[in-house]
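Participant: From the sequence below, what's the structure:
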Amino acid sequence: MAQHIIPGAPPITVVLRPSSRARRISLRVSRLDGKVTLTVPRGVSAAQALGFAEEKQDWLRQQLAKQPAQVPIALGAQVPVAGRERVIVAGTGRSVVLGQETLAVPGKPEQVARRVQTYLKDLARHRLSEAVDHYAMRLGKAPSRMTLRDTRSRWGSCSSAGALMFSWRLVMAAPDVLDYVAAHEVAHLQEMNHSQAFWDVVMRLHGPYEGPRRWLRTDGQVLHRYRFEDRG
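Facilitator: Here you go, the predicted model:
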């Protein structure tokens, strides 16, 4: 996919995405990272599509201005762990240490982002494994496996083979949010749909869930503003 810069204050980077399925030119601004995608249908030239984007540049800048600021992970930055902001400070020894207000990270400053990401992934695996085991025991059904990813479009999933997948960024959210997503995906081991029967299972496993479900819909994207070395 080609990139194009619309000059101005600030300039806008637009990614052109040719599509044989699209029926019209469309613009999309990602709520996660502010990426601007210009979809170009078959038979429409890149110049014509870019002209459309340039006509919409005021709207694009308005949308981009609404994006939460990106937070590069480094010493002095703040990162949420279990819903509580922690200041990243230099640590000693070999292990990352979670405190009430801080996250102490040993090693060289240029290694901080990678070490924080590794720590959060390990913590997410531990806490999600506990939550999944708890709800699976209550349900009487066990998943075939559990994996973690850095997904953009979903917080978790359950395959027809009973394999669960979660975003490791859930460990940055409040514990009730992580617990809700774990219960949601475990419930799919019994109901592979979103019928009333499914939501009845979620209620039985987790209890009231509207609070964390609403938070994910309205505020969940803020967890993607923290920038590490990769999105693995």
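
Participant: Could you use CA atoms for every contact and neighbour count after this?
Facilitator: Will do.

Participant: what residues does stretch 171-182 touch?
Facilitator: Residues from elsewhere that reach stretch 171-182, judged by C-alpha atoms under 8 Å, 6 or more residues apart in numbering: 79-84, 120, 123-124, 127-128, 131-132, 135, 155-156, 170, 206, 209, 212-213, 215-216, 223.

Participant: now stretch 27-41
Facilitator: By C-alpha under 8 Å, 6+ apart, the residues outside stretch 27-41 that reach it are 13-26, 46, 49-50, 53, 60, 63-64, 67, 70, 152, 221-222, 224-225.

Participant: Next, the structure of the following sequence, for comparison with the previous one:
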Amino acid sequence: MFEYQLKESTRRRSIAIKVTDNGIIVYAPKGLEKKWLHEWLMSKHSWVLAQQQKVPAVPVVQTPWHSQTLLVFGETYACFFGPEYPSKLCHSNRIVHVCVINPDDTKACRAALLSLLRIELESYVMGVLPVLAEKMDAQVSQVKFREYKSRWGSCTSNRALAFNTLLIGAKPSYIDYVIIHELAHCHVLAHNPEFWQLVFKYYGEYKDVVKWFREKGATLFITKEV
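Facilitator: The predicted structure is shown next:
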């Protein structure tokens, strides 16, 4: 028998099983006889195993202060923390130096690293965005850079854009897609056919990039477990 988390509700009238990368959740009406529920779940054992095999493995997020590596523009860079050098990305040698007084203080390491990555991403985006904005006839009121938990960019109704600092780990062409995506929102806020037609006009292979972010985007995250 498989392990599962049971969630009961007085509003529910039927049983449902949800298989996720964090485990199995069973939804059932409150007060349902446990023996009957156990037997019913046993009958679904083969189905649950099949669904578990379909669940993609959770990508391992980055821990640069332990692994001493970091993704930058889709490439693996060596990453070092310490007071010896100023914070700097050296693209020719693929090395990241992060200046921190105590390299064992992972909270300080993470904060200093994100600050450096934000500056690097801002430099790239602000070099590309004006050209794309002019091409797409998109008027942008503001651009911000910050870390997000579950989005790569955003666009408000007054055309203020924001980009996830962790985008710096993606290939430049993938970052370009996110920029185009948000600039398209300057014309169409909804993800409707008109919006995707506009994205396609300026990034024909957008479906491949959307799939990559959905399946592998989490590999760009940097752990917060410090």
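
Participant: quick one on the thing from earlier: any chance of a ChimeraX selection covering the buried ones in the contacts of stretch 171-182 of structure 1?
Facilitator: The following ChimeraX line selects those of the contacts of stretch 171-182 of structure 1 that are buried, judged by 16 or more other C-alpha atoms under 10 Å:
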select :79,80,81,82,83,120,123,124,127,128,131,132,135,155,156,170,206,209,212,213,216,223
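
Participant: Helices - which of the contacts of stretch 171-182 of structure 1 land there?
Facilitator: Among those, the subset assigned to helices under DSSP state H consists of 120, 123-124, 127-128, 131-132, 135, 206, 212-213, 215-216.

Participant: and G211 of structure 1, how many neighbours?
Facilitator: By other C-alpha atoms under 10 Å, 11 other residues sit near G211 of structure 1.

Participant: Next one: it from V177 of structure 1, what distance?
Facilitator: G211 of structure 1 sits 8 Å away from V177 of structure 1, going by C-alpha to C-alpha, to the nearest Å.

Participant: Equivalent analysis for Q62 of structure 1, please.
Facilitator: Here the criterion is C-alpha to C-alpha. By it, Q62 of structure 1 lies 30 Å from V177 of structure 1.

Participant: Check G93 of structure 1 too.
Facilitator: From G93 of structure 1 across to V177 of structure 1, the span is 32 Å (C-alpha to C-alpha).

Participant: between these two, which one's more packed in?
Facilitator: Higher neighbour count among G93 of structure 1 and V177: V177, with 23 against 10, using other C-alpha under 10 Å.

Participant: Map that one across to structure 2 for me.
Facilitator: Using TM-score structural alignment, the partner of V177 of structure 1 in structure 2 is Y174.

Participant: same thing with R217 of structure 1?
Facilitator: So R217 of structure 1 corresponds to R214, using TM-score structural alignment.

Participant: what's the answer for A163 of structure 1, then?
Facilitator: The alignment partner of A163 of structure 1 in structure 2, by TM-score structural alignment, is A160.

Participant: host element of the match of V177 of structure 1?
Facilitator: helix 172-185 (DSSP states H and E).

Participant: gap between that helix and the chain center?
Facilitator: Taking C-alpha atoms, centre = their mean, to the nearest Å, one finds helix 172-185 of structure 2 lying 15 Å from the centre of the chain it belongs to.

Participant: these two touch, right, E185 of structure 1 and L164?
Facilitator: Yes - proximity of E185 of structure 1 to L164 meets the contact threshold set by C-alpha atoms under 8 Å, at 6.8 Å.

Participant: Would you map the strands across structure 2?
Facilitator: Along structure 2, counting by DSSP state E, strands occupy 5-9, 16-20, 23-29, 69-72, 75-82, 88-90, 95-99, 142-146, 153-155, 160-164.

Participant: Figure out which of those strands is closest to W36 of structure 2.
Facilitator: Nearest to W36 of structure 2, of all these, is strand 23-29, at 11.6 Å by C-alpha to C-alpha.

Participant: with structure 1 superposed, average distance for the closest one?
Facilitator: Its matched residues in structure 1 lie on average 6.5 Å from strand 23-29 of structure 2 after superposition (mean C-alpha distance after the TM-score superposition for structure 1).

Participant: In that strand, which residues are buried?
Facilitator: Applying 16+ other C-alpha under 10 Å to strand 23-29 of structure 2 flags I24, I25, V26, Y27, A28, P29 as buried.

Participant: could you dump the residues you listed to JSON lines with distance to C99 of structure 2?
Facilitator: Output for the buried residues of strand 23-29 of structure 2, formatted as JSON lines (distance: C-alpha to C-alpha, whole Å):
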{"residue": "I24", "distance to C99 of structure 2": "43"}
{"residue": "I25", "distance to C99 of structure 2": "44"}
{"residue": "V26", "distance to C99 of structure 2": "48"}
{"residue": "Y27", "distance to C99 of structure 2": "50"}
{"residue": "A28", "distance to C99 of structure 2": "53"}
{"residue": "P29", "distance to C99 of structure 2": "56"}
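
Participant: For those residues, which two are the farthest from each other?
Facilitator: By the measure C-alpha to C-alpha, I24 and P29 form the most distant pair in the buried residues of strand 23-29 of structure 2, at 16.8 Å.

Participant: W155 of structure 1 touches S167, doesn't it?
Facilitator: Yes - taking C-alpha under 8 Å as the definition, W155 of structure 1 is a contact partner of S167 at 5.2 Å.

Participant: Mutual contacts of those two, please.
Facilitator: Counting by C-alpha under 8 Å, 6+ apart, no residue touches both W155 of structure 1 and S167.

Participant: Could you pull out the buried residues of the helix holding Y174 of structure 2?
Facilitator: Y174, I175, D176, Y177, V178, I179, I180, H181, E182, L183, A184, H185.

Participant: Thanks a lot, catch you later.
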